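Q: Predicted model follows, preceded by the sequence.
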Amino acid sequence: MTLDLYGFGPALAAGALMTIKLALSALSLGLILGLLGALAKTSPYKPLQWLGGGYSTLVRGVPELLWVLLIYFGTVSLLRSLGEWIGYPELELSAFAAGTIALGLCFGAYATEVFRGAILAIPKGHREAGQALGMSKPRILWRLILPQMWRIALPGLGNLFMILMKDTALISVIGLEEIMRRSQIAVTSSKEPFTFYLVAAFIYLSLTIVAMCGLYVLEKRAGRGFVRAVA
């Protein structure tokens, strides 16, 4: 028995590829924002602490779907005005760019707390040892703090990435043709909702399994030379 996709197989494959591109783009942006947010929250300077705390609190307090809509539609008038000023009235933010910004913003807010917890889990003696060796603060951060932080934060970041991949379905509301959008188009044409939504579920599940395998490899690599405590 073969699954009849009514000729929408290539379209669904293209949607899966778009989902992967969107997830990786948002991940890249989110990791940068999360690291900056965590460094701000663990900074000894109060303004930076307020900035990092305000970012994570504000973004996590608003649903991801609302961020998608706000970023996509909220920039229409701004970009139109800017486009008219520079002589390019068609200037607008693409659905892919809006999705990347929205999902990256949300991922970064949650990653801020993951990175912050990882930084606080590193013993203060490691920093003191670096200072005793005459290392500068940037070098201590780069050589001592970040490698350990990455190992500690990796499981939490992996879980956030799993959520991020599924949240890419939200971008279908602004017209990006990822898995959900392609599935909806196929359902409208074929009148077979169960078939195509089941295929979409299978694709998301497959992507999640691949991501889990990749995360396992990264955790093994990051944990080289580290002996876990036995309870």
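A: Cool, got the structure. Numbering: from 1, shown residues only.
Q: contacts and neighbour counts: CA atoms only from here.
A: Noted.
Q: Now the one helix or strand residue 203 maps to: buried residues?
A: Element membership for residue 203 (DSSP states H and E) is helix 193-222. Under the neighbour-count criterion of 16 or more other CA atoms under 10 Å, helix 193-222 has 195-197, 199-200, 203-204, 207-208, 211-212, 215, 219, 222 buried.
Q: what does stretch 52-62 give?
A: With burial defined by 16+ other CA under 10 Å, the residues of stretch 52-62 counted as buried are 52-53, 55-56, 59-60.
Q: Same question for stretch 137-145.
A: Those would be 140-141, 144-145, for stretch 137-145 by 16+ other CA under 10 Å.
Q: what separates it from the chain centre, distance-wise?
A: Here the centre of stretch 137-145 is set off from its chain's centre by 25 Å, with CA atoms, centre = their mean, to the nearest Å.
Q: start to end distance for that stretch?
A: The first and last residues of stretch 137-145 sit 10 Å apart, counting by CA to CA, to the nearest Å.
Q: hmm, who's touching that stretch?
A: 119, 122, 126-127, 130-131 (CA atoms under 8 Å, 6 or more residues apart in numbering).
Q: What's the local residue count around residue 43?
A: Using other CA atoms under 10 Å, residue 43 is surrounded by 14 other residues.
Q: in this protein, what residue sits furthest out from the centroid?
A: Here the chain reaches farthest from its C-alpha mean at residue 1, the gap being 38.0 Å by CA atoms, centre = their mean.
Q: Give me the angle between the longest helix seen in the chain and helix 193-222.
A: Ranked by residue count and defined by DSSP state H, the top helix of the chain is helix 9-41. Angle, helix 9-41 to helix 193-222, by axes from the mean of the first three to the mean of the last three CA atoms, to 10 degrees: 40 degrees.
Q: Take this one as well and set it beside the first:
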Amino acid sequence: MATNYREMSAAELLALEPPGWGGALLDGLAISLQVAVLGYLIGILIGLGGAVLKRSGGPITRDLMGLYTTLVRAIPELVLILLAYFAMPELINQMLSGFGFERIEINGFVAGVVVIGFVQGAYATEVLRGAMGAVPVGHIEAAQSFGMHPLRIFARITVPEMLPSALPGLSNLWLIATKDTALLAVVGFTELTLAARQAAGATKQYFLFLLAAGALYLIITLLSGWIFRLIENRVNRGAHHV
């Protein structure tokens, strides 16, 4: 028997149990956050490496990193997602076939994580490069004079001292990552936006479900802002005590 959604109230339509669609929206939100977190962490790792190479690498390395950051920031994320989902698997499979290996499948989750990490890495490179420039050179030189290993200097001095300058930019990048997950709907990956569209299409309650999706994104934004403010206050308090 078909469900008559027109006779259901907004609370019933948003209920967590079927025939309500609230559970589907929360499942989509959970998947969106998984993609965003993984992509964001990968982006920070790329950004750290890219920032170090841009500041300390040779001319060729700096030029390559500059090309990477320029291209990624110039190409829309949607185009990159389509490339990762459709073009990249075909290219990889052609190479694998040439070596006698089996074809692989790249799903929307993997494509999303790869693209968000790749894009976040370009922006994080610039954010972290600028933050590293705020670390007093004298602190680095003092550590070197004591014979500290470069990796130890980076972990014990550079990273803690650059955090106050880097956190505002990293906070913005996290919010961008959460919103970029909505672009995965174009390749049929069921994250929050596509879940809301599916619910809206089934019930014809477009305003209700798109508004609900927007409200969930807003909640994530507010919670993220609060968490990053706590982190910034703690980091800044620690920096003032140094």
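A: Nice, I can see it. None of these values were measured; they are calculated from a predicted model.
Q: Mind checking the TM-score on these two?
A: TM-score for the superposed chains, counting by TM-score structural alignment, normalised by the length of structure 1: 0.91, backed by 227 aligned residues with a CA RMSD of 1.9 Å.
Q: want to try TSV for the buried residues of stretch 52-62 of structure 1, with secondary structure as columns?
A: Shown next, in TSV, are the buried residues of stretch 52-62 of structure 1 (DSSP: H, G, I helix; E, B strand; the rest coil):
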residue	secondary structure
52	helix
53	helix
55	helix
56	helix
59	helix
60	helix
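Q: out of these, who's nearest residue 105 of structure 1?
A: Closest to residue 105 of structure 1 out of these is residue 59 (7.3 Å), distances taken as CA to CA.
Q: Now do the same contact list for the aligned residue in structure 2 for the closest one.
A: Using TM-score structural alignment, the partner of residue 59 of structure 1 in structure 2 is residue 72. By CA under 8 Å, 6+ apart, the contact list for residue 72 of structure 2 reads 118-119, 122.
Q: mind running it again at 7 Å?
A: By CA atoms under 7 Å, 6 or more residues apart in numbering, the contact list for residue 72 of structure 2 reads 119, 122.
Q: where's it relative to residue 82 of structure 2, distance?
A: Remark: distance between residue 72 of structure 2 and residue 82 of structure 2 (CA to CA) = 14 Å.
Q: Neighbours of residue 107 of structure 2, how many?
A: By other CA under 10 Å, the residues close to residue 107 of structure 2 number 15.
Q: Can you tell me the residue that sits opposite it in structure 1?
A: Structural alignment (TM-score structural alignment) places residue 107 of structure 2 against residue 94 in structure 1.
Q: can you check residue 117 of structure 2 too?
A: Counting by TM-score structural alignment, residue 117 of structure 2 corresponds to residue 104 in structure 1.
Q: neighbours around residue 189 of structure 1, how many?
A: By the criterion of other CA under 10 Å, residue 189 of structure 1 has 12 neighbours.
Q: Next: residue 68 of structure 1.
A: Applying other CA under 10 Å, we find 24 residues neighbouring residue 68 of structure 1.
Q: What is the helix or strand it falls within packed up against?
A: Element membership for residue 68 of structure 1 (DSSP H and E) is helix 64-74. Under the contact criterion of 3 or more CA pairs under 7 Å, 6 or more residues apart in numbering; DSSP states H and E, helix 64-74 of structure 1 touches helix 95-121.
Q: Mean per-residue distance, the helix it packs on versus structure 2.
A: Average distance, helix 95-121 of structure 1 versus aligned residues of structure 2 after superposition (mean CA distance after the TM-score superposition for structure 1): 0.6 Å.
Q: Residues contacting whatever helix or strand comes next after that helix, please?
A: Along the chain past helix 95-121 of structure 1, the next helix or strand (assigned with DSSP H and E) turns out to be helix 124-132. Residues from elsewhere that reach helix 124-132 of structure 1 (CA under 7 Å, 6+ apart): residue 140.
Q: how far apart are helix 124-132 of structure 1 and its match in structure 2?
A: Mean for helix 124-132 of structure 1 is 1.2 Å (mean CA distance after the TM-score superposition for structure 1).
Q: That helix maps to which residues in structure 2?
A: Mapping helix 124-132 of structure 1 onto structure 2 (TM-score structural alignment) gives residues 137-145.
Q: which parts of the matching stretch are buried?
A: Neighbour count says stretch 137-145 of structure 2 has 140, 143 buried, by 16+ other CA under 10 Å.
Q: circling back: measure the match of residue 59 of structure 1 to residue 109 of structure 2 for me?
A: 20 Å.
Q: Give me the most central residue, structure 1.
A: residue 27 (3.4 Å).
Q: Contacts only, for the alignment partner in structure 2 of it.
A: Matched across to structure 2, residue 27 of structure 1 falls on residue 40, judged by TM-score structural alignment. Counting by CA under 7 Å, 6+ apart, residue 40 of structure 2 touches 116-117, 120, 174, 177.
Q: re the thing from before, among the buried residues of stretch 137-145 of structure 1, which one sits closest to residue 113 of structure 1?
A: Using CA to CA, residue 145 comes nearest to residue 113 of structure 1 of the buried residues of stretch 137-145 of structure 1, at 15.9 Å.
Q: On the three-state scheme, the alignment partner in structure 2 of the closest one is what?
A: Counting by TM-score structural alignment, residue 145 of structure 1 lines up with residue 158 in structure 2. With three-state DSSP as the basis, residue 158 of structure 2 sits in helix.
Q: Give me the distance from stretch 81-93 of structure 2 to the chain's centre.
A: Remark: stretch 81-93 of structure 2 is offset 20 Å from the chain centroid, using CA atoms, centre = their mean.
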